[in-house]
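Peer 1: Provided below for reference: sequence and predicted model.
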Amino acid sequence: MGLFWLIGQLPWRLLQAIGRGLGRLAWYLAKKRRHIAQTNIRLCFPELTPEEQDELAHRSVISTGEAILEMAGSYNNHRIDLNKNLTVTGMEHIEACQARGEGVLLLGMHFNTLDTCSRMLATLVDIHAVYRPNDNPVIDRLIDRGRRHYVRSTVDRTDIRQMLRLLRSGEIVWYAPDQDYGTAHALFVPFFGIPAATITATSRIAKMGKAAVIPCAHYRLPGGRYEIEFGPALEHFPGGDEAADTARINQTIEHYVRKHPEQYLWVHKRFKHQPEGRPSPYKKL
């Protein structure tokens, strides 16, 4: 943790450069994560040639390395004004909900810029971040302390009551349902055309919290710049069909991932759980 703090004091562009170097090194040394990224991209982008798929996986691992170093700076160096390099689009969607006193469930996505752009996002609006506690207590403390510097609060993803209280009070809650949390309270719905175990809570939280669901994507741009993009609130959501609602969430996330696919967290086993009888796609032949 001390080393993480010390690294975070480096100039931002140097942090990014070191992070890219770390990502290039990880491509050769972190073979398990490389295999996961390659498998995900092979499944999700069948229209690409094998060479193009491998190149995309390579860039995604480099982007992940860059994100780790950016995280150190985001958590620990508060002298840096990141917002001077920020472009925001779609803010009017948030403002419209706030004007009505309506709670907002931000549909978060696990891009590699998650922590960096969350810090910038928190300077624009007050947000509460839903998270899954890390299995390692030291890492969990590092992440939670880092995020608490800029979000109003962090909420355990199992604390549905707190999410509902915040939303009904007109607050903004960031919530990302785009990881494989197992098959409990989940349905297999397509993500890039592949069955993915997807938690179904998004529609229930939105309904019970009387909240609008607004997509929130964030990207790293050339020249050290960043972009946060808010999409329009999902219309007629939830629609009453749990499977259709869950599939719609995945379709929405896929739309934003396709804009900068190399920046998505492909090193996560998004398709770890499969319908009964289907083998794991990550098993090496």
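Peer 2: Structure's in. What do you need?

Peer 1: make it CA atoms for all contacts and neighbour counts henceforth
Peer 2: Noted.

Peer 1: At which residues are the helices of the stretch 1-150 of the chain located?
Peer 2: All helices of the stretch 1-150 of the chain, identified by DSSP state H, counting those that start in this stretch, fall at 2-7, 12-29, 31-44, 50-76, 91-99, 114-124, 137-148.

Peer 1: putting a second one here so we can go through both:
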Amino acid sequence: MSSDCLVIDLYAYNCGLVTQQAMPFLYYLVLRPFSLLPSWVLYRISDVMYLIIYRIVGYRRKVVRTNIQNSFPNWTKDYHLKTEREFYVHFCDLIVESIKAFTISKKELEKRFGQRNPEIFQKYFDAGQHVTVVGGHNGNWELYAVSVGLHLPHQPLALYTKLNNEFMNEKITKSRSKYGLWMKSYEEAKEIIKRVNERPVAFIFGSDQCPNIKQKPYWTTFLNQETGVQFGTEKFARDNNTPVIYGFIHKLKRGRYEIEYRLVCENPNELEIGMISERHTRMLETDINNEPSYWLWTHKRWKRKKKDFDMYREELQSVA
């Protein structure tokens, strides 16, 4: 799961308008009061935001347009634009829903986010087995983070990197964790998995972000483009021999989501290196093709090419 927060991305870091010190004021004077509004009011605000963000400001419109065109080169221009517009409608809904997540009640959360087949986890739970869960940034992952603890037999644990802003890191962690989710670093997760006689854990990873230049990604073709896939999910599953389960969040209608789980593999170390990454990437690609408007197209997924990673390795070797 990403450590990024859509609210922070829009209001602070990308725009550079909000300092570290100003974040508490933004939260208490804007975000929290906003989150207390009824959902029907928030969706009316979302409609206005669409006109501003897409039509007037054009927030990352070039990135979105390029990503969609490169991912679906055989589509017509009209279908590219249709998907682009539908994405921005969803994107604005995602913003208000992510803010609503700060104060959403358990009753409303259960109405808005469902789990299609959580029973896939049961046999592993009964066997006392940890599992690794992998997914992408589609649908509404913030509502998934808040709700997942209500549905799984396992203790859900999201792997994340802390935000630079300590105040917002604490608020977002508290929001995501209020109904049972644990938020831990990769190193903390490795220690937790060593414990015995405790409730089995579902370790949750987001796998569709651009890898850090210092990482060694798995390279494949994804959405018609050479793509580096973060290898941390596969490495964790192999190191701990956990079954891997893929999850995709479907948007049923406005304000209604449901996650569907599918088994990637039961025994990671029986597969060739890279096969786990290949399988869950293919699953995500298929689902995006079926529901293209609800993936996070604003993300600069392909900003680093394989040659960038190769050059970085060569530079390290030259100074070694």
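Peer 2: It's in. Owing to the predicted nature of the structure, the values given are computational and were not obtained by experimental measurement.

Peer 1: about what we covered before: of the helices of the stretch 1-150 of structure 1, which is nearest residue 169 of structure 1?
Peer 2: Of all those, it is helix 91-99 that lies closest to residue 169 of structure 1, at 10.9 Å by CA to CA.

Peer 1: average gap between the closest one and structure 2?
Peer 2: By mean CA distance after the TM-score superposition for structure 1, the fitted helix 91-99 of structure 1 averages 1.5 Å away from its aligned residues in structure 2.

Peer 1: Where in structure 2 does that helix fall?
Peer 2: Counting by TM-score structural alignment, helix 91-99 of structure 1 pairs with residues 118-126 of structure 2.

Peer 1: list the buried ones in that stretch?
Peer 2: 118, 121, 124-125 (16 or more other CA atoms under 10 Å).

Peer 1: swap in stretch 106-126 of structure 1?
Peer 2: 106-122.

Peer 1: same thing with stretch 19-33 of structure 1?
Peer 2: 19-24, 26-27, 33.

Peer 1: What are the boundaries of the helices in the stretch 151-300 of structure 2?
Peer 2: All helices of the stretch 151-300 of structure 2, identified by DSSP H, counting those that start in this stretch, fall at 166-177, 186-192, 232-240, 275-290.

Peer 1: Name the residues of the longest one that are buried.
Peer 2: By neighbour count, with 16+ other CA under 10 Å as the criterion, the buried positions of helix 275-290 of structure 2 are 275-278, 280-285, 287-288.

Peer 1: Repeat that for the shortest one.
Peer 2: With burial defined by 16+ other CA under 10 Å, the residues of helix 186-192 of structure 2 counted as buried are 186, 189.

Peer 1: what's the spacing between it and its chain's center?
Peer 2: 20 Å (CA atoms, centre = their mean, to the nearest Å).

Peer 1: mean per-residue distance, it to structure 1?
Peer 2: Helix 186-192 of structure 2 versus its aligned partner: 4.6 Å mean (mean CA distance after the TM-score superposition for structure 1).

Peer 1: helices or strands up against that helix?
Peer 2: Contact partners of helix 186-192 of structure 2 among helices and strands, from 3 or more CA pairs under 8 Å, 6 or more residues apart in numbering; DSSP states H and E: none.
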